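S.K.: structure here, sequence nowhere to be found:
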């Protein structure tokens, strides 16, 4: 092959990778966020299961799952404090 064809082919492959790789990053971010929200719902499920004997119950919905999934254990603790003292 001529060097011009090789350079053109490599340049085209680089452009293809750049164009295909760019839309995948927002999808990856959305996927990670969705997984964290599902883990947050699991946190709340276990909190409700084990906290039932102590009178702790936090409803499981999208907002509480997002808070507990994104913030983790401090988010779950904040939801418990809000549920017990403010509501």
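M.R.: That came in fine, so what should we check first? Just so we're clear, the structure is a prediction, and the values are computed from it rather than from any experiment.

S.K.: C-alpha from now on. contacts and neighbour counts both.
M.R.: Will do.

S.K.: mind telling me what element the most centrally placed residue in the chain is part of?
M.R.: The residue lying closest to the centre of the chain (Cα atoms, centre = their mean) is residue 33, at 1.6 Å. In this structure, residue 33 sits in helix 3-51 according to DSSP states H and E.

S.K.: ok, and here's another one to check against it:
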């Protein structure tokens, strides 16, 4: 797409957002998802730090952060199980 079209659409979106006002329900939902993703990334980082003792590393990417953030501790356990039991084959 042309940069002028993209800038125009962004400008229209910002103007509509300012005129109509933010939806608090949408902002709460987005904020909650963002906080969960950050907590998931921190959990994976800590897993890699403490897993370094056992020479275990789980990659931190969008998929693993999403699974660990949205599913919580069971999601992290599932990622570890998949990494240990399914991926080596």
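M.R.: Sure, I can see it. Everything quoted here is computed from the prediction, not taken from an experiment.

S.K.: distance of residue 14 of the first structure from residue 8 of the first structure?
M.R.: Taking Cα to Cα, to the nearest Å as the measure, residue 14 of the first structure falls 10 Å from residue 8 of the first structure.

S.K.: please apply the same query to residue 36 of the first structure.
M.R.: Taken as Cα to Cα, the span from residue 36 of the first structure to residue 8 of the first structure is 43 Å.

S.K.: repeat that for residue 39 of the first structure.
M.R.: In terms of Cα to Cα, residue 39 of the first structure sits 46 Å off from residue 8 of the first structure.

S.K.: ok, these two, which is more surrounded?
M.R.: Per other Cα atoms under 10 Å, whichever of residue 39 of the first structure and residue 8 has more neighbours is residue 39, with 18 against 11.

S.K.: before we move on, which element is the residue nearest to the more buried one when sequence neighbours are not counted in?
M.R.: Spatial nearest neighbour of residue 39 of the first structure, chain neighbours left out: residue 69 (5.7 Å); criterion: Cα to Cα, 6 or more residues apart in numbering. Using DSSP H and E, residue 69 of the first structure falls within helix 62-71.
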